[in-house]
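Asks: Mind folding the following:
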Amino acid sequence: MASLIYFLCAITALACAVLVLRSYRNTRHRLLFWCGLCFAGMFAANLLLIIDRLVMPDTDLSTVRLIVGLIALLPLLYGLVWEDE
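Replies: Okay, here's the model as predicted:
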C-alpha cells in the first residue's frame, strides 16, 4: 500500500509541474515559473523517496531527500519574495 502512495505522490507532483509550466508558457507570469520549478523539485524528492524506500531499502537517503526538498522550495521562495507583477 505504501508503494502505491509513493507513486501517486510522485505522479501528482509531476502532473502539477507539467501543468504549471505549461500555463507559464502560455501566460508568461513569472510566479508560475517558480512554482513549476518547485513542483519539479518535489517530483525529484518523491523519486528519491521511492528509491530510498522501495529500490534500496538498506541504504538511508533521508538526508539527500531532505536537501533536495529544501532546494526544491528555494525557487518558490525566491519568486514569492522578489518577484513583483
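Asks: Only C-alpha atoms from now on, for both contacts and neighbour counts.
Replies: Will do.
Asks: can you pull out the helices in this structure?
Replies: 2-27, 30-50, 62-82 (DSSP state H).
Asks: quick one: buried residues of the first one?
Replies: If you call a residue buried by 16 or more other C-alpha atoms under 10 Å, then helix 2-27 has these buried ones: 6, 9, 10, 12, 13, 14, 16, 17, 18, 20, 21, 24.
Asks: so which of those residues comes closest to residue 56?
Replies: residue 6 (14.3 Å; C-alpha to C-alpha).
Asks: Turn the helices of the chain into TSV, including distance to residue 56.
Replies: Converted to TSV, the helices of the chain look like this (distance: least, C-alpha to C-alpha, whole Å):
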stretch	distance to residue 56
helix 2-27	13
helix 30-50	9
helix 62-82	12
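Asks: Could you also give me the structure for this next sequence, so I can compare it with the first?
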Amino acid sequence: MIVATIYTLCALTALLCTVLLLQAYRAGGYRLLLWSGLCFAGLTLNNALLVLDKVVFPDVDFSYWRTSTALVAMMILLYGLVWDTE
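Replies: From the prediction side, this is the model:
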C-alpha cells in the first residue's frame, strides 16, 4: 500500500512540475522552460507507467515502455540544452 502511494505521489509531483514549467514558459517565453516542461511531461508518463507496471498490472511487464519514455524525455531536454539557442 505504501509503495503504491509513493509511486502515485511521484507521478503527481512530476505532473505538477510539468504544469508549472509550461505555465512559466507561456508567461515568460524562455525556451529552456519549454524543453524542461516537455521533459517532465515525459517523466510524468514514465511515472504513470510505473504505477501501472507495479501496482495495477503487476504481472504485465511495462519496463520497455517505461525506459523508452524516459529516454525520449531526456533526449528532448538534451536537445533543448545543447542545440537550442536563444
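Asks: And stretch 75-86 of structure 2, what's buried?
Replies: 76, 77, 80.
Asks: what about the nearest residue to the last one once chain neighbours are set aside, how many residues close to it?
Replies: It refers to residue 80 of structure 2. Among residues not flanking residue 80 of structure 2 along the chain, residue 35 sits closest, at 5.5 Å (C-alpha to C-alpha, 6 or more residues apart in numbering). Close neighbours of residue 35 of structure 2, defined as other C-alpha atoms under 10 Å, add up to 24.
Asks: same thing with residue 70 of structure 2?
Replies: Using other C-alpha under 10 Å: residue 70 of structure 2 sits among 20 other residues.
Asks: returning to what we had before: Throw the buried residues of helix 2-27 of structure 1 into TSV and include distance to residue 67 of structure 1, thanks.
Replies: Formatted as TSV, those follow (distance: C-alpha to C-alpha, whole Å):
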residue	distance to residue 67 of structure 1
6	18
9	18
10	17
12	20
13	17
14	19
16	21
17	19
18	22
20	23
21	23
24	26
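Asks: Now flag whichever of those residues is closest to residue 40 of structure 1.
Replies: Nearest member of the buried residues of helix 2-27 of structure 1 to residue 40 of structure 1, counting by C-alpha to C-alpha, is residue 17, at 5.3 Å.
Asks: quick one: contacts for the nearest residue in space to residue 17 of structure 2 that is not next to it in sequence?
Replies: Of all residues not flanking residue 17 of structure 2 in the chain, residue 40 sits nearest, at 6.6 Å (C-alpha to C-alpha, 6+ apart). By C-alpha atoms under 8 Å, 6 or more residues apart in numbering, the residues touching residue 40 of structure 2 are 14, 15, 17, 18, 73.
Asks: Which residue of structure 1 is paired with the second one in the alignment?
Replies: Residue 15 of structure 2 is assigned residue 14 in structure 1 as its aligned equivalent, the criterion being TM-score structural alignment.
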